[in-house]
Each structure stands twice: as structure tokens, then as C-alpha cells.
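# Quick one, fold the following:
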Amino acid sequence: MKMIVGLGNIGQKYAQTRHNIGFMVVDKILAEKKVSLKQTKQAAMIAQTTINAEKVLLVEPTTYMNDSGIAVKALMDYYNIDLADVLIIHDDMDRPMGQLRLRQKGSAGGHNGLKSIIAHTGSSEFKRLKFGIDHPQHNQEAVVNYVLGKFSKEQQASLEDGIILAMQMIEYWLTTADFQKTMNKFN
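Take a look at the predicted model:
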């Protein structure tokens, strides 16, 4: 079983914000597959589906971004999922709006959700789908307000195109069962 985790913050206050792009991609997959999330004891909302004959666990942690690792680790343990079968979808301020990048491993790069996952799993060697959201001014207050803000009208087309591309990347990975090949095709 593969586990696809969209990172974000729970609650209506954060819906459709830049930091919730992971949730938005998972929500699009849920809509395509006509499945719904359900609450678990592992601090997450989950749905199980099949994509190209591969069992997939779709996940949205309910811990808020900074504690995402709690849910990721608990679900890995509960479903006996290896870290090699986990894909984390998250926002990336170091990429232009709508630009996507697949990575097999790496540092947290200042992303608190990734820091939490690394801390709870004890490893930085997990697959990521980075979704570019642009970068605001370089002071911390501007960054916080920016990631917790909604996408601008100018960003909407790139957002929608990026979500479609993210779904294509995920489907290709699940079809080929080869992340390196998927990276070579899309990066």
C-alpha cells in the first residue's frame, strides 16, 4: 500500500490557503475517485482507494502543519507502511507559483511540516511532491502571512494547472511503481 499525505492546516480558517496546497491536491484525488475522508485515531482524516491497481491511503493530518509527523508516523505503524511507500505533498516557497518538483529525499528546507515528519520518522528519506507557491518579502512576518493567505487571482490559473499536473505525476508513479522514472519524466 502507498500512502499519499497532503500537508495543511485543519479548519475553515485555513481552507484554500497557500500552506494547504497538499490538502487541495488530495481533495482533487478524492473527488476524482469519488471517495470521502473519515476521521481516525491516528490524528488524521483518511480514505482508501485504488489507483491503477495500487492500494492507496490518502491522508490529511488533523494535527496542524507543525505536528504533521505525529499522524504520518502513527499511520505508517498502524498500516505497516514503509517510509519508501510514502509521498508527502507540500507547499514550496522557493519555487515559482505552480512549478512542481519531485524529490526522493532531502532536508526540511525550513518547512515545519517536513521538520515534524523527519523528527517523528527519524529519516529525511521520503518522497516529496513540492508545489511552488512563490516567495513573499524576506521577513518572517511576511512569510507567515503569505503562506496562511489565499491564492491571488493572478495565481489561480497556475494553481489549477499545478493540481492537474500533480495528479498526473502521482498516477504515473503508481502506474510505473518507479519514482526515479517519474522524476525523470516530470522534473
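# C-alpha only now, for contacts and for neighbours.
Will do.
# Around the closest residue to residue 92 other than its chain neighbours, how many other residues sit close by?
Computed as C-alpha to C-alpha, 6 or more residues apart in numbering, the closest residue to residue 92 that is not its neighbour in sequence is residue 132, at 4.7 Å. As a burial measure, residue 132 scores 23 neighbours (other C-alpha atoms under 10 Å).
# how close does residue 132 get to residue 67?
21 Å (C-alpha to C-alpha, to the nearest Å).
# for residue 156, same thing?
Relative to residue 67, residue 156 is positioned 28 Å away (criterion: C-alpha to C-alpha).
# the more surrounded of those two?
residue 67 (21 against 13).
# Give me the buried positions along the longest helix seen in the chain.
In the chain, assigned by DSSP state H, the helix with the most residues is helix 156-176. Under the neighbour-count criterion of 16 or more other C-alpha atoms under 10 Å, helix 156-176 has 158-159, 162-163, 165-167, 169-174 buried.
# And it, what does it pack against?
Packing partners of helix 156-176 (3 or more C-alpha pairs under 8 Å, 6 or more residues apart in numbering; DSSP states H and E): helix 21-33, strand 44-51, helix 179-186.
# Apply 7 Å and report the result again.
helix 179-186 (3 or more C-alpha pairs under 7 Å, 6 or more residues apart in numbering; DSSP states H and E).
# so what does the helix it packs on touch, helix or strand wise?
helix 156-176.
# And this one, please, so the two structures can be compared:
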Amino acid sequence: MKLIVGLGNPGAQYEKTRHNVGFHVVDFLATTYSMRWERHGRAMIANGTIHGEKVVLVKPTTFMNNSGEAVGELVRWFKLDPGDLLVIYDELDLPLGQMRLRGSGSSGGHNGINSLISHLHTNEFPRLRVGIGRSAHAKSDTVKHVLGVPGNEERIDLEISERKAADAVPLYLEKGLDATMNLINVDPEAQRKAEEKKRLKLERREQEKRLKAERLAQEAASKQSEQDQQQSENSSVSD
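Predicted coordinates for the structure are as follows:
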């Protein structure tokens, strides 16, 4: 069994903020796989199965900075190891549209992850970070940014990212951590360059094949011409 934990803040005033990306992702999973939310201690949970794996979706109701209290209780209740978690949350240091899957690591200054590390007594748990980017204004207050509601265009881009993150969860459950990391931890620009390099390589290979075919055709035509000329000369001698 896996706990799929989305981090966020409860309450209507936080519902559409950037900081609630984790909540949005597990909400999307609950809808997709027809799971019903119910209260369990200091969290909302939804039980179900994804790709044959029993999962419990989790939204802590302790507010972001105390997320570890609720998650720690659930880990002990279900008798799970920290490695059975997948924690999904927002990441300032990733551009909008990018995400990163890791098996462990520091909090990177994220208060929700700080709380989990404190209450689980380890940083050895998988986490999926969804990029929200930093404010375009260098002097903008970070707290105002993460707790702010994105504008219409950014909201659309963020929803696309959240759906991509939700799609990564069944992939993770089916293929495991390492294989999924290799599939989704790709920088878009690096991927574009790799695809362009691959395209150029294929074009070069096709060009080489075409030139080789033309050369062989020319050699065959030249050989046939020599044979025809030789036959013509032989015919002249016979006459």
C-alpha cells in the first residue's frame, strides 16, 4: 500500500493558491479513480486502487507548516515505512511546467517537507515537486507569491502541470521510482535539443543511404554501358 500525500492548506481562502498544488493533484486523482474523501484524524483521506496497487490519498488538515503531524499519524496507523509515501508539493525553484521526482533529500526550505522530515525522523521518502516558479518581480515577497492566486493564463499552465503530475502517479506505481524518474525528470530544453539532434542524425543517415543508392545506380548504369559497348564491339568484329 502507498500513501499519496498532497500538501496544501485547508480552507476556501487557500483553495486556489499556488501553495495548494499538492491538494489539486490528489483531488484530480480522487476524481479520476472515483475515490471518496473522508476525515481520518487530522487529514482527509480517500481509499482506492490505482494500477492494481492499493493507495490512500491524503490531504493534511493541519496547515502546511504542520503537515508532518498528520502524515506521521497515518504512517503509524497503517504501519507503513517512509518509503511507502509519495509526497506531492509546490516548488519555487522549478519553472512553471516542470516537475521532479526524487527518492529522498532535504526540504529545500519548504516548510511542509521540513515538518514531514521532523515527524518521520528521516528525509528518505519519495517526493514529486511541481514547479510554480518565482515571481517575475525580483523584490516580490515569496510568501505572497506562494499564497497568491495565479492569473488566468498562469492558472491554465499550472492546471496542465498538475494533471501531468497526476499522470506521473500511476506511472510511479507501475514502473517504480527509478524508471519513472528517468521518464519525467527531463529538462524541456535539453529534451528539445536531444530530439533535434536525433532528427538531424536520422536525416544524415537517410541522406547517406540516398547517396549510396545513387552511387550504386550510377555504377550499375556505367557497368551496363560498358557491357553494351563491349557487345557492340564484339558484334562488329563478328560481322
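# element containing the most centrally placed residue in structure 1?
Geometric centre of structure 1, nearest residue: residue 89, 1.8 Å, by C-alpha atoms, centre = their mean. Using DSSP states H and E, residue 89 of structure 1 sits in strand 86-92.
# for residue 57 of structure 2, same thing?
Following DSSP H and E, one finds residue 57 of structure 2 within strand 53-60.
# That strand vs structure 1, average distance?
Comparison of strand 53-60 of structure 2 with structure 1 after fitting gives an average deviation of 0.2 Å (mean C-alpha distance after the TM-score superposition for structure 1).
# List the buried residues for that strand?
Counting neighbours by 16+ other C-alpha under 10 Å, strand 53-60 of structure 2 gives 55-60 as buried.
# Show the contacting residues for residue 118 of structure 2.
When the contact criterion is C-alpha atoms under 7 Å, 6 or more residues apart in numbering, residue 118 of structure 2 has no partners at all.
# From residue 112 of structure 2, how far off is it?
Distance from residue 118 of structure 2 to residue 112 of structure 2, by C-alpha to C-alpha: 10 Å.
# Could you do residue 204 of structure 2 as well?
Taken as C-alpha to C-alpha, the span from residue 204 of structure 2 to residue 112 of structure 2 is 50 Å.
# tell me which residues of the helix or strand residue 118 of structure 2 falls within are tucked away?
Per DSSP H and E: residue 118 of structure 2 is located in helix 111-120. For helix 111-120 of structure 2, burial by neighbour count (16+ other C-alpha under 10 Å) applies to 112-117, 119-120.
# which is the next helix or strand following it?
Following helix 111-120 of structure 2 toward the C-terminus (DSSP H and E): strand 127-131.
# Give me the outermost residue of structure 1 relative to its centroid.
residue 139 (24.9 Å).
# Now for it: which residues touch it?
Residue 139 of structure 1 neighbours (C-alpha under 7 Å, 6+ apart): none.
# where's it relative to residue 19 of structure 1, distance?
With C-alpha to C-alpha as the criterion, residue 139 of structure 1 and residue 19 of structure 1 are 17 Å apart.
# what's the matching residue for residue 14 of structure 2 over in structure 1?
Counting by TM-score structural alignment, residue 14 of structure 2 lines up with residue 14 in structure 1.
# could you measure its match against residue 176 of structure 1, distance?
34 Å.
# With residue 16 of structure 1 instead?
Residue 16 of structure 1 is 31 Å from residue 176 of structure 1, by C-alpha to C-alpha.
# same question, residue 82 of structure 1
Taking C-alpha to C-alpha as the criterion, residue 82 of structure 1 is separated from residue 176 of structure 1 by 18 Å.
# Verify the stated contact: the residue nearest to residue 92 of structure 1 with residue 93.
Yes. With contact defined as C-alpha atoms under 7 Å, residue 132 of structure 1 reaches residue 93; the gap is 5.9 Å.
# Check what contacts stretch 35-53 of structure 1 and list those residues.
30, 55-63, 71, 74-75, 174-175.
# what do you get if the cut-off is 6 Å, keeping everything else the same?
The contact list for stretch 35-53 of structure 1 (C-alpha atoms under 6 Å, 6 or more residues apart in numbering) reads 56-62, 71, 74, 175.
# got the buried residues for that stretch?
Result for stretch 35-53 of structure 1 [16+ other C-alpha under 10 Å]: buried residues 37, 42-49, 51.
# just stretch 64-84 of structure 1 next, same as before
Applying 16+ other C-alpha under 10 Å to stretch 64-84 of structure 1 flags 64-76, 81, 83 as buried.
# Please state the offset of it from the chain centre?
Distance, stretch centre to chain centre, for stretch 64-84 of structure 1: 13 Å (C-alpha atoms, centre = their mean, to the nearest Å).
# May I have the distance across it, first residue to last?
23 Å.
# equivalent range in structure 2 for that stretch?
The aligned range for stretch 64-84 of structure 1 is 63-83, by TM-score structural alignment.
# what does residue 144 of structure 1 align to in structure 2?
That one, residue 144 of structure 1, aligns with residue 143 by TM-score structural alignment.
# For that match, the count of nearby residues, please.
9.
# got a list of what it touches?
For residue 143 of structure 2, no residue meets the contact criterion (C-alpha under 6 Å, 6+ apart).
# Which helix or which strand is home to it?
helix 142-146.
# how big's the offset between that helix and structure 1?
Mean deviation for helix 142-146 of structure 2: 0.8 Å (mean C-alpha distance after the TM-score superposition for structure 1).
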